[in-house]
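Peer 1: model the following, please.
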Amino acid sequence: MVVNAVAGSSRPSPSLSAKEIHNKLQELPGPLFHPPSPTEYKGKVPRLQSAIADLRLHPLLEESLHLMNYSLVEPHFYLRKMQNSRGGQHLHGILHRIEGDYENARTWYREASGTETPAQDVTRTEGQDVFVRFWSRQTRLLVDTDAEDIEDEAQLARAAGIAFIDQVEKMKKESKGQVFDAGLGTLERQELEWISKAELNTVVEWAGSTFGWKDWGRGEGYAKDASDAYTGNTEEQREIFKKQSGEGIRKF
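Peer 2: Prediction:
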């Protein structure tokens, strides 16, 4: 058995690297709707679920890969700990959109754009430019709307991101039968899946280049301690958590 070379660690070396997993996930369409059980727990490709976890990546990279694999349970838990990170807010918005919680998805997209709540002491702003850069290029979503003439890049990104959520929600509402199959086979669904996949790829590539594609560890014996990836919460957020205590993964 090949063991990890980090001093003091006897953990087996992962069979797949993060980049290899990312490449394999390109075979899947971008997630739009809540997947049926057990996919939400095990992922669309179950063997990649444990492969991702075994790598002990930076949390933003790890949860991005889980979402690309349609796995919602772990991101649902960990992204709550990154609610004052712009990158975490962005992923939180994606998670809620897949879950079908569209109002919360819009809320987190507005936060991720940096146009809603000014940065506070607990706010990590890294990742804000990733959201803005990606969505400000999706202006075709704003054609024939009042928002297409917005000049401020962050506000333009915010409007485009919310327009995307609106289109996904509209497709779901017009669906007949299983929600997961809404719009299946249509050009509109293919375009929305392409945007969803491109969005997650953008976050993955940014997180990998910013934090590294290898082990961040979670304690002694590993390469680094990733605890600073998790942010503190504002008093308002703590009150919300009290009301939501015990809340599990959403089903819509």
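Peer 1: for the rest of this, base every contact and every neighbour count on C-alpha atoms.
Peer 2: Will do.
Peer 1: in this structure, spot the helix with the most residues.
Peer 2: The longest helix of the chain (DSSP state H) is helix 187-211.
Peer 1: which parts of the helix or strand just after that helix are buried?
Peer 2: Toward the C-terminal end, the helix or strand that comes next after helix 187-211 (DSSP states H and E) is helix 235-244. Buried residues in helix 235-244, defined by neighbour count with 16 or more other CA atoms under 10 Å: none.
Peer 1: contact partners for F131?
Peer 2: G87, H90, A112, S113, A157 (CA atoms under 8 Å, 6 or more residues apart in numbering).
Peer 1: doesn't L48 lie inside a helix?
Peer 2: Yes - judged by DSSP: H, G, I helix; E, B strand; the rest coil, L48 forms part of a helix.
Peer 1: what is the neighbour count of it?
Peer 2: 21 (other CA atoms under 10 Å).
Peer 1: one more: the one 5 residues further on?
Peer 2: Residue crowding around A53 was assessed by other CA under 10 Å; the count is 16.
Peer 1: quick check: it touching E62?
Peer 2: Yes - at 7.3 Å, A53 counts as touching E62 under the criterion of CA atoms under 8 Å.
Peer 1: another one to check against the first:
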Amino acid sequence: MANPTSPSLTAAISSLSFHPTLEAALHIFNNDLPSAHFLVRHMQAPPAYERMLLHAILHRIEGDYDNARAWYKNVADSEVFTIVWDGEEAARDLIGQAETLVKNGEGSKQESEKESLREIKAVVDYCRVRFGEEEVRNAIGAWVKPGEDHRKMGEEMVTGGKGVQAILRQDLQIEEKQ
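Peer 2: Have a look, this model is predicted:
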């Protein structure tokens, strides 16, 4: 995982007391993915679609492309997504470009970075309008408790054989048989 672009900014960003969604976006800008992930993990269910979109962006930057695709799909019908993207296919194209660039060294890093920057700026602009830039002294309203369906899905991914771990186990079993 990448380190923050500027480690000294991590504390400065956190001390701004912005809405946690804006804080998470700023951590993403700073490439401080652990701090951003800590925040978005607590805001990852409807109606927190802009936070779910940040979760998608974060996973794309991490190189967890399938997880990013899943998060984009989960927010594709939301207001923030339709403001940021001209459809799910455009967002999926960016994931594909990033994946091809990383895995095969093919494509334009500059174009990919430009589109990624456009996306995060559009999300930040949306969040600035929605949440404002004032100090948030009590952010308890920002945290979202996942619904029962979301909780079950997460549980199945961790222990029920439906997540990344299950795929890795299947891959290992195939390798062992060969």
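Peer 1: just give the TM-score of the two.
Peer 2: TM-score for the superposed pair, counting by TM-score structural alignment, normalised by the length of structure 2: 0.80. Supporting figures: 156 aligned residues with a CA RMSD of 1.8 Å.
Peer 1: can you tell me how far the residue most central in space within structure 2 is from A36 of structure 2?
Peer 2: Geometric centre of structure 2, nearest residue: H55, 2.0 Å, by CA atoms, centre = their mean. For H55 of structure 2, the distance to A36 of structure 2 (CA to CA, to the nearest Å) stands at 8 Å.
Peer 1: swap in E99 of structure 2?
Peer 2: 21 Å.
Peer 1: might you report the residue contacts of the residue opposite G208 of structure 1 in structure 2 once aligned?
Peer 2: By TM-score structural alignment, G208 of structure 1 lines up with R128 in structure 2. Contact analysis of R128 of structure 2 by CA under 8 Å, 6+ apart lists L22.
Peer 1: if you set the cut-off to 10 Å instead, what comes out?
Peer 2: F18, H19, T21, L22, A122, E134 (CA atoms under 10 Å, 6 or more residues apart in numbering).
Peer 1: can you check E153 of structure 1 too?
Peer 2: By CA under 10 Å, 6+ apart, E153 of structure 1 lies in contact with S113, V132, R133, W135, S136, R137, A159.
Peer 1: D129 of structure 1 too?
Peer 2: Taking CA under 10 Å, 6+ apart, one finds R86, G87, A112, S113, G114, W135, A154 in contact with D129 of structure 1.
Peer 1: same list (the contacts of R128 of structure 2) but as JSON lines, adding distance to K177 of structure 2 and neighbour count.
Peer 2: Formatted as JSON lines, the contacts of R128 of structure 2 follow (distance: CA to CA, whole Å; neighbours: other CA atoms under 10 Å):
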{"residue": "F18", "distance to K177 of structure 2": "53", "neighbour count": "21"}
{"residue": "H19", "distance to K177 of structure 2": "51", "neighbour count": "21"}
{"residue": "T21", "distance to K177 of structure 2": "46", "neighbour count": "26"}
{"residue": "L22", "distance to K177 of structure 2": "48", "neighbour count": "26"}
{"residue": "A122", "distance to K177 of structure 2": "48", "neighbour count": "17"}
{"residue": "E134", "distance to K177 of structure 2": "59", "neighbour count": "11"}
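Peer 1: tell me which two in those are the farthest apart.
Peer 2: A122 and E134 (19.0 Å; CA to CA).
Peer 1: re earlier: and for A53 and E62 of structure 1, which residues touch both?
Peer 2: E74.
Peer 1: all helices for structure 1, in order.
Peer 2: With DSSP H as the criterion, structure 1 has helices at 18-25, 39-42, 46-54, 59-68, 73-78, 86-99, 102-112, 128-135, 153-173, 187-211, 235-244.
Peer 1: any chance of those in TSV, with distance to A229 of structure 1 too?
Peer 2: Formatted as TSV, those follow (distance: least, CA to CA, whole Å):
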stretch	distance to A229 of structure 1
helix 18-25	18
helix 39-42	23
helix 46-54	16
helix 59-68	7
helix 73-78	11
helix 86-99	9
helix 102-112	16
helix 128-135	15
helix 153-173	24
helix 187-211	10
helix 235-244	18
